[in-house]
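Could you look at this predicted model? Sequence included:
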Amino acid sequence: MASSAFTRTLLGSRLIHSALSSSRKTQIFTSLFNKRPFHIRADPVDASYKTSGRAPRVMASSVIGSKALFSAQSLSTNEPVVSVDWLHANLTEPDMKVLDASWYMPDEKRNPIQEYQVAHIPGALFFDVDGISDRSTNLPHMLPSEEAFAAAVSALGIENKDGLVVYDGKGIFSAARVWWMFRVFGHDKVWVLDGGLPRWRASGYDVESSASGDAILKASAASEAIEKVYQGQAVGPITFQTKFQPHLVWTLEQVKRNIEDKSHQQIDARSKARFDGAAPEPRKGIRSGHVPGSKCIPFPHMLDASQTLLPADELKKRFDQEGISLESPVVTSCGTGVTACILALGLHRLGNRDVAVYDGSWTEWGAHTDTPITSS
């Protein structure tokens, strides 16, 4: 995993060397990110982006709109996902950027950076979930400061005017985390690609494996920028202005108070076995069990067999079965704050757009010796 500063710095230097010494031929670079101008032609004869003879299709009614053209200013944020058909039809719009936010559990032994090199949606940048994070804590991929987030995404070329579509390599998994991160920092023009890269490829749409030298240099700049912020150094230019939404992110102290106050319903996205304390936690030194008073809705319950978000009526059944009221506030949690965002995504579809996520989640809670734990 690319979570350490040393790994990021070493890999970044290798990327730059590779970019500067390579030829102009299409290659697979050892890159962290990819940034291409959105001028790829949708013509099926274009070698860089063939459509396999498919005409762009109108997206399904269960996801955003039926407009043929993309506009980040007019696209509704009431729906949190867009279809692969819609993205394919709007991929070249200049006010949209696509982010590959793939991340995997350590025991899966999958490398998102390497997988991105092999195949990603044309023009997509790589958003490093571990890298764009708080460098002042040992907890994995915690939410960075406003200044650090602004510096990193600005280095990637993202601006406030941009609409963002985020996807991952599993369908809907870590993309929901990045969707939540942008919303925490006041950027609502962000959507998750329903079904992710697997659905994109299953639909016959092409992927690419090349990255330009310019993209690699920007990748290195993004990693460098976030390091500088945490070292107290100046960075710039800043093209992305944040507007922090504190109600969308909870701390350990807030969860502690909620045990007594019960102001929010807490839902845990981990498996039932981990929630009950019957299965050990994947990270060493973490106690098993759950926060007293919380309820368990494992994140796969939000998705169908093709890893797309369930329709609203099916989602409502999942929450009703666990006694969750859609009229009352909710805070979600999981292992490290990733899959909790999938629950927030499902609740967003049901109209609850103010779901808080406990960022430290069980990795923080279970590591403390003074936090109360319930197990079954």
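Done, it's in. Numbering: from 1, shown residues only.

Going by C-alpha atoms from here, please, whenever you check contacts or count neighbours.
Noted.

State the distance from residue 194 to residue 63.
Applying C-alpha to C-alpha, to the nearest Å, the value for residue 194 to residue 63 is 8 Å.

Give me the more crowded residue out of those two.
Neighbour totals were compared for residue 194 and residue 63, and residue 194 leads with 30 against 19 (other C-alpha atoms under 10 Å).

and the gap between the more buried one and residue 86?
As judged by C-alpha to C-alpha, residue 194 and residue 86 stand 10 Å apart.

Equivalent analysis for residue 132, please.
On the measure of C-alpha to C-alpha, residue 132 and residue 86 end up 28 Å apart.

again, but for residue 249
Remark: distance between residue 249 and residue 86 (C-alpha to C-alpha) = 30 Å.

Then residue 147?
With C-alpha to C-alpha as the criterion, residue 147 and residue 86 are 33 Å apart.

more neighbours, those two?
residue 86 (23 against 17).

what's the closest non-adjacent residue to the more buried one?
Spatially, and ignoring its direct neighbours in sequence, residue 86 is nearest to residue 59 (4.9 Å; C-alpha to C-alpha, 6 or more residues apart in numbering).

For the stretch 151-300 of the chain, just list every one of the helices.
Applying DSSP state H, counting those that start in this stretch to the stretch 151-300 of the chain gives helices spanning 175-184, 196-202, 213-230, 252-261, 272-276.

another structure for you, compare them:
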Amino acid sequence: MASTILRKSQLGRRLIHSSFSLSHKTLQNFTSLFHERTFQQRDDPFHPSYKTSQWVGTRANFSTQSLSLNEPVVSVDWLHANLQEPDLKVLDASWYMPDEQRNPIQEYQVAHIAGALFFDVDGIADRSTNNNYLYQLPHMLPSEKAFAAAVSALGIENKDGLVVYDGKGIFSAARVWWMFQVFGHEKIWVLDGGLPRWRTSGYDVESSASGDAILKASASSEAIEKVYQGQTVGPITFQTKFQPHLVWSLEQ
């Protein structure tokens, strides 16, 4: 797999390559970017992590419109305080390297944040490159139509605010954050520390996945496959708006 490097400045975000795996150095830099920006803002009373740390057990005034689109993370305290809000959806985007021998969907069914949907990083990808034996390029961005179909099958709409996490703390969640940004959805944040921090903070997890959540995960994978096979899918509840400045081609 090619390496992925995501650099973010206050002037914008640019992606250097569009594949999935990160080099060790890049992963460290990307992780420090998230944590540096998060902890620098802890004294800001308008930052979501500040609100819940000052009043533990109380609910912050919720509105995804009030969250800063320039800050890529929210705290576990903020998510816990606002988890039941109807216009907020949580995504489990766990993914592991093959040599780790971990199955993300099985781990999701054993333990996940209550109400979280499973986002299949392997499945929501460009099938034309992944299935072509001449190229074998997994995790390439899907087409706009395919992404819209897959996300719609999960029950996600453009009005939704999204919080994405993974089982390692900060790894594959950042990839999914970028994917939504590429397709024009800015109302997405990475959970600071992911599932490990959620659990060490003492917050509960669900130990079994609902039938509806499993069906949605399966439907999402089936929807993207149908798009690449030229079949009809629907209904489409998520409209994409491709942001070309966030992707660099091989030629670039």
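On my side now, so go ahead. No experiment lies behind these values; they were computed from the predicted model shown.

Of the helices of the stretch 151-300 of structure 1, which is nearest residue 10 of structure 1?
Comparing these against residue 10 of structure 1 with C-alpha to C-alpha, the closest turns out to be helix 213-230 (10.2 Å).

who touches that closest one?
The contact list for helix 213-230 of structure 1, computed with C-alpha atoms under 8 Å, 6 or more residues apart in numbering, reads 8-9, 12-13, 15-16, 19-20, 31-36, 131-132, 135-136, 147-149, 151-157, 234-235.

Provide the aligned range in structure 1 for stretch 161-175 of structure 2.
Per TM-score structural alignment, the counterpart of stretch 161-175 of structure 2 in structure 1 is residues 163-177.

any chance you could map the strands in the stretch 101-250 of structure 1?
Shown for the stretch 101-250 of structure 1, the strands assigned by DSSP state E, counting those that start in this stretch span residues 125-126, 163-167, 190-193, 249-250.

Quick one: map residue 139 of structure 2 onto structure 1.
Per TM-score structural alignment, residue 139 of structure 2 is aligned with residue 141.

That match and residue 128 touch, don't they?
No - counting by C-alpha atoms under 8 Å, residue 141 of structure 1 sits too far from residue 128 to count as a contact (9.3 Å).

Same drill for the two, tell me which one is more crowded.
Neighbour count, other C-alpha under 10 Å: between residue 141 of structure 1 and residue 128, residue 128 has more, with 24 against 21.

what's the counterpart of the more buried one in structure 2?
Matched by TM-score structural alignment, residue 128 of structure 1 corresponds to residue 120 in structure 2.

For the nearest residue to that match once chain neighbours are set aside, list the residues it contacts.
Distance criterion C-alpha to C-alpha, 6+ apart; nearest residue to residue 120 of structure 2, sequence neighbours excluded, is residue 93 at 6.5 Å. By C-alpha under 8 Å, 6+ apart, the residues touching residue 93 of structure 2 are 118, 119, 120, 121, 164, 165, 166, 172, 173, 176.

The same query, at a cut-off of 10 Å, please.
Applying C-alpha atoms under 10 Å, 6 or more residues apart in numbering, we find residue 93 of structure 2 in contact with 104-105, 108, 116-122, 164-167, 171-177, 194.

Could you measure from the equivalent of it over in structure 1 over to residue 295 of structure 1?
Residue pairing (TM-score structural alignment): residue 93 of structure 2 is matched to residue 101 of structure 1. Using C-alpha to C-alpha, residue 101 of structure 1 is found at 28 Å from residue 295 of structure 1.

how many other residues sit next to residue 340 of structure 1?
So residue 340 of structure 1, with other C-alpha under 10 Å, has 31 neighbours.

residues contacting residue 237 of structure 2?
Going by C-alpha under 10 Å, 6+ apart, residue 237 of structure 2 touches 148, 149, 151, 152, 153, 154, 155, 156, 157, 158, 159.

what do you get if the cut-off is 7 Å, keeping everything else the same?
152, 156, 157 (C-alpha atoms under 7 Å, 6 or more residues apart in numbering).

what do we get in structure 1 for it?
Checking TM-score structural alignment: residue 237 of structure 2 goes with residue 239.
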